[in-house]
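J.: got a predicted structure plus its sequence, pasted below:
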Amino acid sequence: MSDDSQRGFTMLEMVCVLAIVALLASVAWPYLPRQTSRPRLQAYALQAVTLLKSDRAASMRNGLRVDTRLDTSRRLISSGSGGAALKLPDDVGFQATLPRSCQQRPVMATISFFPDGLSCGGAITLSRADLSLEIRVNWLTGRIDIVSRALANG
């Protein structure tokens, strides 16, 4: 006859296994990709594109130049045609690449849209974790596109 009381794991063995698994998880956690970064960053980019397109449409509709203001220090993109603004959180990188001048005047941290559909052009880069999204405004057509780029680790 065999003794069935000796089968299975003891409580101490189970606690040791759980401690090892917890230790491995805590070491690996910082290196796991953050899947929540992509949707949040895309949402901010889409909000920025919506604001830019709204200003472009307002310029064409009203026959006036409309300037979308970019304040990288306050992390703010503000509509020139209404009260809409996008405040970016601190964990989202925010850069603007703009021309020095447009139609013989200094640009001064704005992307300008004109009634004929043209713009001064520019690019807004939003980045978070391992992803960077660039919002490009074409100077000739006023077209607004989002381009995705993966950032190199290191």
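T.: Cool, the structure landed.
J.: from here on, contacts and neighbour counts on C-alpha atoms
T.: OK.
J.: what does the strand or helix carrying Leu86 rub up against?
T.: Using DSSP states H and E, Leu86 sits within strand 85-87. Residues outside strand 85-87 that contact it (Cα atoms under 8 Å, 6 or more residues apart in numbering): Gln47, Ala48, Leu51, Arg75, Leu76, Ile77, Ser78, Ser79.
J.: of the residues you listed, which belong to helices?
T.: In this view, those that belong to helices under DSSP state H are Gln47, Ala48, Leu51.
J.: quick one, strands of the protein?
T.: 66-71, 76-78, 85-87, 93-97, 101-102, 105-106, 110-113, 122-128, 131-137, 144-150 (DSSP state E).
J.: which one, of those strands, ends up nearest to Ser37?
T.: In terms of Cα to Cα, the element of those nearest to Ser37 is strand 122-128, at 6.5 Å.
J.: centre-most residue in this structure?
T.: Leu41 (3.4 Å; Cα atoms, centre = their mean).
J.: what's the closest non-adjacent residue to it?
T.: Arg128 (6.8 Å; Cα to Cα, 6 or more residues apart in numbering).
J.: cool, Thr97 as well?
T.: Ala123 (5.1 Å).
J.: sorry, back to before: which residues does the residue nearest to Leu41 contact?
T.: Ser37, Arg38, Leu41, Asp91, Val92, Gly93.
J.: quick one: contacts for the last one?
T.: By Cα under 8 Å, 6+ apart, the residues touching Gly93 are Thr125, Leu126, Ser127, Arg128.
J.: included below, for side-by-side comparison, is a second structure:
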Amino acid sequence: MSRPAISPPGNRAAGFTLLEVLAVMVVLGMMVVALSAFNRPGTGALELKAAAIETASRLRDLRSDAIARGKDRVAIIDVNARGVAFSDGRAPVAINRAIAVDVTAAESERRSPTASGIRFFPNGSSTGATIKLSSERQAYEVRVNWLTGRVSTRVLN
């Protein structure tokens, strides 16, 4: 007894097999991944912006703490250690090695040739400072106004 063929020879329906469709999907997926690597912003730019925002935010918190507790609070920026430490015991801010750090602060708050402080007073004022964080293409400036203690951030280029 012979079995009939599922489809008679020469009468095959035109179309793609599952294997062909999967192969095309894999190739398209690899192309999307490869192209997306070229279109996203560099992680250096994202880390730079995050470092500027984090530093400014933590300085604002330190100022608020000085006002609330009625005690001086100090942030110490160490260019060599790549970080910002806080006198109230908060965790320090670490700055990536790819980011250049430049600090201009009051001479009275200079701790060493590579470390400077920013002091916040209970009345809200501060000793003032400017922290410049930069990479090869972009730079941010975190400014602390000496009179008001206001902390601001701006893009430089």
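T.: Here it is on my side, so go on. What you see is a predicted model; the values in this text were computed from it and never measured.
J.: just the TM-score for the two chains, thanks.
T.: The TM-score (TM-score structural alignment, normalised by the length of the first structure) is 0.69; 116 aligned residues with a Cα RMSD of 1.9 Å.
J.: that older thread, distance to Val21 of the first structure and neighbour count added to the ones in helices among the contacts of strand 85-87 of the first structure, as TSV?
T.: Supplementary listing: these in TSV, determined by distance: Cα to Cα, whole Å; neighbours: other Cα atoms under 10 Å:
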residue	distance to Val21 of the first structure	neighbour count
Gln47	41	15
Ala48	42	23
Leu51	47	22
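J.: tell me the one among those nearest to Val147 of the first structure.
T.: For these, the nearest to Val147 of the first structure is Ala48 (13.3 Å; Cα to Cα).
J.: what sits against the residue mapped onto that closest one from the second structure?
T.: Using TM-score structural alignment, the partner of Ala48 of the first structure in the second structure is Thr55. Residues in contact with Thr55 of the second structure, defined by Cα under 8 Å, 6+ apart, are Val84, Val93, Val142.
J.: for Thr72 of the first structure, give me its contacts.
T.: Phe94, Gln95, Ala96.
J.: Thr97 of the first structure too?
T.: Gly122, Ala123, Ile124.
J.: so how far is Ser73 of the first structure from the residue nearest to the centre of the first structure?
T.: 19 Å (Cα to Cα, to the nearest Å).
J.: try Glu134 of the first structure
T.: 18 Å.
J.: those two: who's more crowded?
T.: When Glu134 of the first structure and Ser73 are compared for neighbours, Glu134 comes out ahead with 19 against 8, by other Cα atoms under 10 Å.
J.: does the residue nearest to the centre of the first structure really touch Asp130, like I thought?
T.: No. With contact defined as Cα atoms under 8 Å, Leu41 of the first structure does not count as touching Asp130 (10.7 Å).
J.: which residues are in contact with both of those two?
T.: Counting by Cα under 8 Å, 6+ apart, nothing touches both Leu41 of the first structure and Asp130.
J.: ok, the residue nearest to the centre of the first structure - contacts?
T.: Val92, Leu126, Ser127, Arg128, Leu133.
J.: the residue nearest to Leu41 of the first structure pairs with which position in the second structure?
T.: Arg128 of the first structure maps onto Ser135 in the second structure when the alignment is built from TM-score structural alignment.
J.: how about Val66 of the first structure?
T.: Match for Val66 of the first structure (TM-score structural alignment): Arg73.
J.: same check, this time on Asn138 of the first structure
T.: Checking TM-score structural alignment: Asn138 of the first structure goes with Asn145.
J.: burial check on its match, number of neighbours?
T.: 16.
J.: how about it: what's its closest non-neighbour residue?
T.: Nearest to Asn145 of the second structure is Gly128, by Cα to Cα, 6+ apart, at 5.1 Å.
J.: same check, this time on Leu62 of the second structure
T.: Leu62 of the second structure's closest residue in space is Arg73 (Cα to Cα, 6+ apart), at 6.5 Å.
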